[in-house]
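Participant: missing the sequence, but the structure's below:
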């Protein structure tokens, strides 16, 4: 059948892209490739080596936005390398490779070519030490900068690009690494980052904050929030350390923000009961007072714009970002065209949480969204399985993405759906995956041929019709346009409106 052949072709193309995007396989000559071949961001990441660890040591002065840093990258060459690339936008002072000075050439706004004195051998242990100094908020690429300077600090949070503005490396989700992040700031200023705070030391008028994230992370999920924060440390879910922080200046939004983030342990326990064990060692969240208009699932510690709490507490967005710890962080995309694996699952988690809280069942929410978008709506013209670079954060990726999962649940049944989700996480925990991987996994677990189903929901423009093939029940099509909305809809719409504002810095 034509649709089946079309989907199989798309699946094969995605699989080929995933192979090209694997750092261990990228590049075969003496020079490492300047990118991993991502279909949306071809120069993101770098070929020829695989990073295992970043040691980032910074000194930041909020008064003038001056950032001085030395980042040590521990990597393994995946081929003999006469030169290699780094993704970085700031001004470099020097680079040493295995202790020896190296030649540096900037090839573009974020591409840096490094030529070491001696060739790097495949499979060897290599270290790249990069020293730099710049004012990140003044460095623009395509007219944008994800580093946001605030009244008393800065926020380094962004997707798909952010690391170029505070540490050099291989900036693609397919090249995960562990992190040590150490930042010195004037005494009295707080620094929040990923993982566990291992130390806080006083150095004259400066205080150095040390953070460690041992579980490998994509580079865009590493973050910094610097400024005046009220920091809370306590025991969270699963007897893990939990750190939450609320910026000074939140005013009357601090209460609803606290009422939302402090429920993190409860929400993590709920999600782990569905998907499986929480994949990391720490938990928490941060709410800056400025510089951020969205939320992001930074690994172990999401960051939320204060705007999410303008209509009161918002556990919907907390659920969304915490669900990403499984879907997007632990199981990361192999390339950016597979963004549905992140946003579809996180959005559907909101529906399940709403049902758990008695604010409308997942079926009621599906019926509401299905009937809310008429067949001629532009909403149905964006395909979540491959939305395109310009629509990476389109409402369709979130809402149609969640609808796809509920329709799959209707198609294969609750028991097989639960098994599909749990085994998907078990199989891919700590790794990377594509949409085609999930299609094949769902077929394997359910014992059904589902490529036609996924073709209609993820890869075809237009509104899927009612029927058992699509998982759309007649209740969805028959729902009157003026029917009462489930209680959760207002918060869900508010949340997704802000999430869709994610800036594309490519």
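Facilitator: Perfect, thanks for sending it. A quick note: this is a predicted structure, and the numbers were derived from the prediction, not measured.
Participant: use CA for all of it now, contacts and neighbours both
Facilitator: Will do.
Participant: for residue 270, see how far away residue 353 is.
Facilitator: 8 Å (CA to CA, to the nearest Å).
Participant: between these two, which is the more surrounded one?
Facilitator: Between residue 353 and residue 270, counting by other CA atoms under 10 Å, residue 353 is the more crowded of the two (22 against 17).
Participant: so which strand or helix has that one?
Facilitator: helix 340-356 (DSSP states H and E).
Participant: so which helix or strand takes in residue 172?
Facilitator: Per DSSP H and E, there is no helix or strand for residue 172.
Participant: does it touch residue 218 like I think?
Facilitator: Yes: taking contacts as CA atoms under 8 Å, residue 172 lies within contact range of residue 218: 6.8 Å.
Participant: overlap in contacts of the two?
Facilitator: Here residue 172 and residue 218 share no contacting residue, scored by CA atoms under 8 Å, 6 or more residues apart in numbering.
Participant: counting neighbours, go ahead and name the busier of the two.
Facilitator: Using other CA under 10 Å, the more surrounded residue of residue 172 and residue 218 is residue 172, with 30 against 24.
Participant: where does residue 440 sit: helix, strand or coil?
Facilitator: Here residue 440 is recorded as helix under DSSP: H, G, I helix; E, B strand; the rest coil.
Participant: what separates it from residue 449, distance-wise?
Facilitator: For residue 440, the distance to residue 449 - CA to CA - is 9 Å.
Participant: over to residue 216?
Facilitator: Distance, residue 216 to residue 449, using CA to CA: 34 Å.
Participant: now swap in residue 492 and tell me
Facilitator: Residue 492 sits 32 Å away from residue 449, going by CA to CA.
Participant: on that earlier part again, by contact count, what packs against the helix or strand following the helix holding residue 353?
Facilitator: Toward the C-terminus, helix 340-356 is succeeded by helix 362-372 as the next helix or strand (DSSP H and E). Packing contacts for helix 362-372, counted by 3 or more CA pairs under 8 Å, 6 or more residues apart in numbering; DSSP states H and E, involve helix 340-356, helix 401-412, helix 474-478.
Participant: and here is the other one:
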């Protein structure tokens, strides 16, 4: 079941939540039975009496069943399933991005509407339940069953909330800034995958220098074999990683997901069409980490690969079934590229937009923009227009030429400046 505390911004004769698939047995509003109906994922709830504007209320939904994976075309290159899933026979849990949460929790399933969460997960030994936030308590139900209670007290969007259940082992440490780090691995995880997260504390200190204090009580990771192939997700305060098969987990992917705790989780887009504000900046954190650790050639190689990737996306190869190619020299703007291109465009086009802003305004001003935009917009929904306005205010300049070319433009320059010593 799910219980949600909410505030009515207007008088509500009825209201909608996003919830699909599972069988609903009862709905109450403030403890009184409420009528409900469902059309696909839209759950409409009609309380026994209208809820007054500015009133707090509580809605509870009781349900049961086995979640069916949600299908989202934005994920078509990685497989379209998201939500509550199974990985092999020993792990179940949530990979929500972008909209999969609605297959296991009723919610307003939108990145701009955050909430605090408490998870109560009952599992049989030897399984352990791991979730976003801080473990509050483990309650023994009987000799071989326990209820794990986790709480995320900072606002969190549904797309980066997570629960995972498996035979996890916990590895604890403390970052140099005092933040607890707790990582979760399955027995038999390669030592190289465990060691891949050793730089986390150093990375966190570097990001605090750039952006300000780490925004949560603790951090950590989970490694899930065959998760999202060769990828990871910035689940809040507890990032989730694939094991990357025979390859080592890349150091810059560790940085990327950690950076998202600031840009993506605390600062969050108002709409998916502005996703480059998450992914373009997180990809640029990889560039910054290479640069910070003296690997300028690797930083420039990443930028060059992004430029080539943008051209590749424009050509729409066979695996982009149903997406027409563009004319020569044309590319897809980073803002509002369409559902199937949302994740494709946000990374490569986004990192180029960020890098070329830095080249335009210089390092000191660029890093001022980066920190100012984050500081002023924590837990507020942001748009591309908000970012451009902040950048213009910090620089005292009209940045229309940069925005028209690298954010809204559909033509790519023949080249762009790389980093130099």
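Facilitator: It's in. What you are looking at is a predicted structure, and each value in this text was computed from that prediction instead of being measured.
Participant: and residue 216 and residue 449 of structure 1? which has more neighbours close in?
Facilitator: The residue with more neighbours, out of residue 216 of structure 1 and residue 449, is residue 216; 20 against 14, by other CA under 10 Å.
Participant: so the aligned residue in structure 1 for residue 102 of structure 2, which of the three states?
Facilitator: Aligned counterpart of residue 102 of structure 2 in structure 1: residue 164 (TM-score structural alignment). What three-state DSSP gives for residue 164 of structure 1 is helix.
Participant: report how many residues lie close to the closest residue in space to residue 164 of structure 1 that isn't next to it in sequence.
Facilitator: Counting by CA to CA, 6 or more residues apart in numbering, residue 164 of structure 1 lies nearest to residue 88, which is 4.2 Å off, once chain neighbours are set aside. Residue 88 of structure 1: 23 surrounding residues under other CA under 10 Å.
Participant: residue 88 of structure 1 and residue 105 of structure 1, how far apart?
Facilitator: 12 Å.
Participant: shared neighbours, those two?
Facilitator: By CA under 8 Å, 6+ apart, the residues touching both residue 88 of structure 1 and residue 105 are residue 112.
Participant: mind listing what the residue mapped onto residue 187 of structure 1 from structure 2 touches?
Facilitator: Structural alignment (TM-score structural alignment) places residue 187 of structure 1 against residue 125 in structure 2. Going by CA under 8 Å, 6+ apart, residue 125 of structure 2 touches 144-146.
Participant: all strands of the stretch 201-350 of structure 2, in order?
Facilitator: Remark: strands assigned in the stretch 201-350 of structure 2 by DSSP state E, counting those that start in this stretch are 221-224, 232-233, 239-242, 268-269.
Participant: and for the stretch 51-200 of structure 2?
Facilitator: Under DSSP E, counting those that start in this stretch, the stretch 51-200 of structure 2 gives strands at 56-64, 70-71, 81-87, 91-95, 115-124, 128-131, 134-142, 145-156, 163-166, 169-174, 180-185.
Participant: make JSON lines out of these and add distance to residue 5 of structure 2.
Facilitator: Formatted as JSON lines, those follow (distance: least, CA to CA, whole Å):
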{"stretch": "strand 56-64", "distance to residue 5 of structure 2": "4"}
{"stretch": "strand 70-71", "distance to residue 5 of structure 2": "25"}
{"stretch": "strand 81-87", "distance to residue 5 of structure 2": "22"}
{"stretch": "strand 91-95", "distance to residue 5 of structure 2": "22"}
{"stretch": "strand 115-124", "distance to residue 5 of structure 2": "9"}
{"stretch": "strand 128-131", "distance to residue 5 of structure 2": "20"}
{"stretch": "strand 134-142", "distance to residue 5 of structure 2": "20"}
{"stretch": "strand 145-156", "distance to residue 5 of structure 2": "13"}
{"stretch": "strand 163-166", "distance to residue 5 of structure 2": "20"}
{"stretch": "strand 169-174", "distance to residue 5 of structure 2": "32"}
{"stretch": "strand 180-185", "distance to residue 5 of structure 2": "29"}
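Participant: pick the most deeply packed of these.
Facilitator: Highest mean neighbour count among the strands of the stretch 51-200 of structure 2 (mean count of other CA atoms under 10 Å): strand 128-131, with a mean of 24.
Participant: list the contacts of it.
Facilitator: 119, 121-123, 148, 150, 161-168, 238.
Participant: any idea how far residue 162 of structure 2 is from the match of residue 187 of structure 1?
Facilitator: The value you get for residue 125 of structure 2 to residue 162 of structure 2, if CA to CA is used, is 20 Å.
Participant: try residue 192 of structure 2
Facilitator: Residue 192 of structure 2 sits 25 Å away from residue 162 of structure 2, going by CA to CA.
Participant: so those two - more neighbours on which side?
Facilitator: Counted by other CA under 10 Å, residue 192 of structure 2 and residue 162 do not tie: residue 162 has more neighbours, with 25 against 12.
Participant: please pull up the equivalent of the more buried one in structure 1.
Facilitator: Using TM-score structural alignment, residue 162 of structure 2 lines up with residue 223 in structure 1.
Participant: same check, this time on residue 391 of structure 2
Facilitator: So residue 391 of structure 2 corresponds to residue 442, using TM-score structural alignment.
Participant: ok so, going back, which one of the helices and strands packed on helix 362-372 of structure 1 is the most hemmed in?
Facilitator: In terms of average neighbour count - mean count of other CA under 10 Å - the standout among those is helix 340-356, at a mean of 24.
Participant: how big is the offset of it relative to structure 2?
Facilitator: Helix 340-356 of structure 1, aligned to structure 2 and superposed, deviates on average by 0.6 Å (mean CA distance after the TM-score superposition for structure 1).
Participant: hang on, residue 101 of structure 1 packs against residue 117?
Facilitator: Yes: using CA under 8 Å, residue 101 of structure 1 is in contact with residue 117, at 7.3 Å.
Participant: longest helix of structure 1?
Facilitator: Longest helix in structure 1, counting residues (DSSP state H): helix 2-20.
Participant: can you point out the buried residues in that one?
Facilitator: Neighbour-count burial for helix 2-20 of structure 1 flags 4, 7-8, 10-11, 14-15, 17-20 (criterion: 16 or more other CA atoms under 10 Å).
Participant: can I get those residues in TSV including distance to residue 80 of structure 1?
Facilitator: Listed next are the buried residues of helix 2-20 of structure 1 as TSV, based on distance: CA to CA, whole Å:
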residue	distance to residue 80 of structure 1
4	42
7	37
8	35
10	33
11	32
14	28
15	26
17	23
18	22
19	19
20	18
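Participant: and which of those is nearest residue 333 of structure 1?
Facilitator: In terms of CA to CA, no member of these lies closer to residue 333 of structure 1 than residue 18, at 9.3 Å.
Participant: under the alignment, what does residue 424 of structure 1 map to in structure 2?
Facilitator: With TM-score structural alignment as the criterion, residue 424 of structure 1 lines up with residue 373 in structure 2.
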